[in-house]
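Sharing a model prediction with you, sequence too.
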Amino acid sequence: YTGAMGNVWGTLMAGVFLVYFGNKIGMTKFEWGIMSAIGSWMLLSEVLSAGLTQQIGHRKLLWFLCVSADRSLRMAGIVAALLLWRLSMPHAGIALVVLTSAATFLGAMGNPPWFSWLADLIPEKQHGEFWGRRSAWASISIICTLIPAALCIDRIPENLKLTAVICFFAAATFIGLLDIILHGIIPEPPMARLKDPGHRRNMMTPLRDREFRPFLVFSFAWTFASTIGAALFTVFILKDLGCDRNLFGTVVATTGCYLMGATLTAKWTGTLIDRAGAKSVMRWGYLFWAILPAAWFFFTPGNVLWLCGILNFISGFSVSAALNAFMKIQTRFPPAAHRAMYIAVSNCANYIAAGCAGLAAALLARWLDGWTWTPLGVHFGLFDVLAAISLILRLYAALFLIKPIRERSAAVAAAA
């Protein structure tokens, strides 16, 4: 239940509704790209959190403090941006970027203690099945919340839509805070702690681990490849393809279809990971994920929603399986005492890559603003450039960088 509530909070506070809100208060594509970049770099706070986790040994308390601050400050950022916009004062978009990034910094600090807590709580041989079942519950909850919310906004008068979005943000914040309180009933197993919790030495351990480096390289390369195309995807379909006039259809196509596919296959793919191995599932899951940008070249205002819906439904089982397999390797590769730091360092590789990709997308959006190319009557613009870059880099990562990855370190394998 807590997983479902947390996912409902995250979906309502981000994605389509946040982009709709930001566009209404005048955010530009450049500001969206900068928000993506800064937000990604703020996630580097996980390294600080991992060190604190190993030193204090109380994962539940650290998670509670960080996540509570994140969810409260995120709502405060929306309220501040709205007030600046209502008062016709400048920099409403900048206020949203700054406060949302600060919330992201605090929220990221909750990840290492939470994943370490989860890995100790769930038996390794049941990890994939458990996460698949949890993902199914979360997907059903999001579908039952997000689709009615989008339908409601489409049906009400234009002058009330922004107010309704703010109400959904407030409701999501209440659900998110209630989710934190309910986490208190989940037991926290004793934590394996290091004899010498020196932060710098612990932080360097994953980087010096040659067996772990292929995983870090793949994480960095894949995150950059996917983010440079995805950073402005929602902005593009809402603003340039007119999907902001049909939020219900947009939510169904971009989120609902994906979650339906994930829900129908979550238990099966989770069991497959436990039996066939996480690396095998990663290979085919990421390969399918890699070819998705090829379809973006064919998006038009008339076909974007149904084409997105078909692709996302298929992605529901392939992409969710790939992510489940990725997380199993990430949490099971290191020895238990080093788990929080390994998770933090691997996540930080993703965040640095995502920040660089978001910044690159923002700069391309500024440099190519209004640029078009029409060979033989076929129209190409900014988003086609981003899709082409993303497609090439994704294929390289999926085809060549997964093979060297090991599922468990030699020390963990020997102990098992």
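All right, it came through fine. Everything numeric here is computed off the predicted structure, so don't read it as measured data.

can we go C-alpha only for contacts and neighbour counts from here?
Fine.

Give me the neighbour count for the closest residue in space to residue 42 that isn't next to it in sequence.
Once flanking residues are discounted, residue 42 sits nearest to residue 105: 4.7 Å by CA to CA, 6 or more residues apart in numbering. Residues lying near residue 105 (other CA atoms under 10 Å) number 23.

May I ask which helix or strand encompasses residue 105?
helix 92-108 (DSSP states H and E).

Check which helices and strands the host helix or strand of residue 320 sits against.
Residue 320 is part of helix 304-332 when elements are defined by DSSP H and E. For helix 304-332, the packing partners by 3 or more CA pairs under 8 Å, 6 or more residues apart in numbering; DSSP states H and E come out as helix 111-121, helix 127-155, helix 257-276, helix 278-291, helix 339-367.

on that earlier part again, could you give the angle of the helix holding residue 105 to helix 339-367?
Helix 92-108 and helix 339-367 are oriented at 160 degrees to each other (axes from the mean of the first three to the mean of the last three CA atoms, to 10 degrees).

residues making contact with helix 92-108?
Identification of contacts with helix 92-108 by CA atoms under 8 Å, 6 or more residues apart in numbering yields 22, 25-27, 31, 35, 38-39, 42-46, 66-67, 69-71, 73-74, 76-78, 80-82, 84-85.

next, the one to line up against it:
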Amino acid sequence: MEPERSLRLSIWEGVLAILFLNWSTGVMVTGYALALGASPKALALLGALPFLAQLLTPLALFLRGNRKALAGRLNLLSRVLFLPAALAGFLPEGWRVPTLLFFAGLSQLLAAPVGVLWLSWMADLVPEERRGRYFGFRNALLGLVGTLGNLGGGLVADRLPLPLGYQAILLLGVGAGLLSVLLLRLQSEPSESPSPPAKKALTIAWQDLAYRRYLGLVFLWYGAVMVGGPYVIPYFVRVGGLSMTEVGLWTVISATSGLLFGPIWGRLADRRGHGVVLRWTSLVAALMPGLWLMGSREFPWPIWLSALADALAWSGLGTALANAALAHAPKEVRNSYLVLFWLALGLGGLLGSLLAGSVASLGWGPSPYHLPILLSLGLRLGVALRLRRP
């Protein structure tokens, strides 16, 4: 019965969890922040929060107990603590955005070690020869569910008074996130290999020269992505003229296409390695902001075309980045390798988000969003070309 039973449960658990994660860190919380009057700098900080949270991933090496119990408790606390952020719209105007940022950040900081714990657990649960296919299918399905959620959320947000529609969706997301914790606890956990002390394990991982070079590329990539990342949805709404319902439809097109592309990338990764997938998907993701910049209220079709490019790129890229880290890692020090991966991701994304806020505040271009997105395109392309080198 195992690991098949737990792998099926993991998919259902992910379906519920992705609703919370998408709504609390993506399109809906960005729309909520806009409705509360967030400035470009506040939007950049909101986009930086998931990456700032990754700075706490080393705590995973020092936590004691089995991975399943720790992941369940941390997820439970983080999702409960998002409730004040969802209710921030009821506060006096000057308190709304700071309260949203504070509790959204606190929620994500508490959940930060879960990524390492969960991925280490899943690496023991999923047979190595199936990782590409399993995670390719799981991630593509979760992408579809999450974006259907965004579409439904957009419909609610457009039809209820601001910001009540956003609040209703965010509260529903908290409920889905709490239910996912119950399913997480029903899955089995294989025994974990004994590992050296945290400091020694981190030293072993850091002394791996090839892995250190890979971490440098991860850092640069997420920095490049997040220079423009916080402004994609505001650009779609303010420049492209899309309603939140249409933003949700955009994400549905991307996710539906990702359900096709994800398993294809997964099979390619199982046959030829994750490096091949990284090289091709990063190039597509690097060129994609050009489509956004071509779009406008009068000429929106490049924005809609970018939904297909988004699916083609990210249905393989995110999975390949994490699986390439796993492929580098010896089993006995796997967690330390994953900690360094999440740190590189978090530091790169945080630095990119801070740069995004500074660039947007210059006020150059037709909108505050054009210059950061253009800069992101150039930086992404530079990193993607480095990934294409042997």
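In hand now; what should we look at? All values derive from a computational prediction rather than experimental measurement.

Tell me how they score on TM after superposing.
Once the chains are laid over each other, their TM-score by TM-score structural alignment, normalised by the length of the second structure reads 0.91; 379 aligned residues with a CA RMSD of 1.9 Å.

on that earlier part again, nearest to residue 51 of the first structure among the helices and strands packed on helix 304-332 of the first structure would be which one?
Across those, residue 51 of the first structure has its closest neighbour in helix 339-367 (7.0 Å, CA to CA).

What is the closest one packed up against?
Here helix 339-367 of the first structure touches helix 29-42, helix 45-56, helix 111-121, helix 199-208, helix 213-230, helix 304-332, helix 382-400, going by 3+ CA pairs under 8 Å, 6+ apart.

Next, format those helices as JSON lines and append distance to residue 269 of the first structure and mean neighbour count.
Listed next are these as JSON lines, based on distance: least, CA to CA, whole Å; neighbours: other CA atoms under 10 Å:
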{"stretch": "helix 29-42", "distance to residue 269 of the first structure": "29", "mean neighbour count": "23"}
{"stretch": "helix 45-56", "distance to residue 269 of the first structure": "29", "mean neighbour count": "22"}
{"stretch": "helix 111-121", "distance to residue 269 of the first structure": "19", "mean neighbour count": "22"}
{"stretch": "helix 199-208", "distance to residue 269 of the first structure": "29", "mean neighbour count": "15"}
{"stretch": "helix 213-230", "distance to residue 269 of the first structure": "21", "mean neighbour count": "22"}
{"stretch": "helix 304-332", "distance to residue 269 of the first structure": "6", "mean neighbour count": "21"}
{"stretch": "helix 382-400", "distance to residue 269 of the first structure": "19", "mean neighbour count": "19"}
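
Buried residues, stretch 240-255 of the first structure. List them.
The neighbour-count check on stretch 240-255 of the first structure (16 or more other CA atoms under 10 Å) flags 241, 243-244, 246-255 as buried.

and those, which of them are in helices?
Residues of these located in helices (DSSP state H): 247-251.

out of those, who's nearest residue 363 of the first structure?
Nearest to residue 363 of the first structure, judged by CA to CA, of these is residue 250 at 26.5 Å.

still on that earlier bit, run the angle between the helix holding residue 105 of the first structure and helix 45-56 for me.
Using the same axes, to 10 degrees: helix 92-108 of the first structure against helix 45-56 is 30 degrees.

Helix 92-108 of the first structure vs the second structure, average offset?
Once the two models are superposed, helix 92-108 of the first structure sits on average 1.1 Å from its counterpart in the second structure (mean CA distance after the TM-score superposition for the first structure).

and of the buried residues of stretch 240-255 of the first structure, the nearest to residue 196 of the first structure?
Closest to residue 196 of the first structure, out of all of those and judged by CA to CA, is residue 255, at 45.0 Å.

could you list every residue that touches that closest one?
With CA under 8 Å, 6+ apart, residue 255 of the first structure has these contacts: 143, 312.

Output the ones in helices among the buried residues of stretch 240-255 of the first structure as CSV; include the columns distance to residue 263 of the first structure.
As requested, these are exported to CSV (distance: CA to CA, whole Å):
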residue, distance to residue 263 of the first structure
247, 22
248, 20
249, 19
250, 19
251, 16
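
Please tell me which residues of the first structure stretch 221-236 of the second structure aligns onto.
Residues 222-237 of the first structure are matched to stretch 221-236 of the second structure when aligned by TM-score structural alignment.

measure that stretch end to end?
Using CA to CA, to the nearest Å, one end of stretch 222-237 of the first structure lies 23 Å from the other.

Can you pull out the residues in contact with that stretch?
The contact list for stretch 222-237 of the first structure, computed with CA under 8 Å, 6+ apart, reads 15-16, 19, 29, 32-33, 36, 243-244, 293, 304, 350-351, 353-354, 356-358, 360-361, 383, 386-387, 389-391, 393-394, 397-398.

Next: stretch 295-307 of the second structure.
The contact list for stretch 295-307 of the second structure (CA under 8 Å, 6+ apart) reads 236, 239-242, 250-251, 253-254, 288, 291-292, 294.

again, but for stretch 319-339 of the first structure
Applying CA under 8 Å, 6+ apart, the external contacts of stretch 319-339 of the first structure come out as 115-116, 119, 124, 127-128, 131-132, 191-194, 202, 212, 262, 266, 269-270, 273, 278-279, 281-286, 288-289, 342-343, 346, 406-409, 411-412.

circling back: for PyMOL, write the selection for the buried entries among the contacts of helix 92-108 of the first structure.
Buried subset of these, written as a PyMOL selection, criterion 16+ other CA under 10 Å:
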select buried, resi 22+25+27+31+35+38+39+42+43+44+45+46+66+67+69+70+71+73+74+76+77+78+80+81+82+84+85
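
Residue 372 of the first structure is nearest to which of the helices and strands packed on helix 339-367 of the first structure?
With CA to CA as the measure, helix 382-400 is the member of these nearest residue 372 of the first structure (7.5 Å).

which strands and helices sit next to the closest one?
In this structure, helix 382-400 of the first structure packs against helix 213-230, helix 278-291, helix 293-296, helix 339-367, with contacts taken as 3+ CA pairs under 8 Å, 6+ apart.

how about the buried residues of stretch 240-255 of the first structure in a markdown table, adding distance to residue 371 of the first structure?
Below are those laid out as a markdown table (distance: CA to CA, whole Å):
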| residue | distance to residue 371 of the first structure |
| --- | --- |
| 241 | 16 |
| 243 | 21 |
| 244 | 23 |
| 246 | 27 |
| 247 | 27 |
| 248 | 30 |
| 249 | 29 |
| 250 | 26 |
| 251 | 29 |
| 252 | 31 |
| 253 | 28 |
| 254 | 27 |
| 255 | 30 |
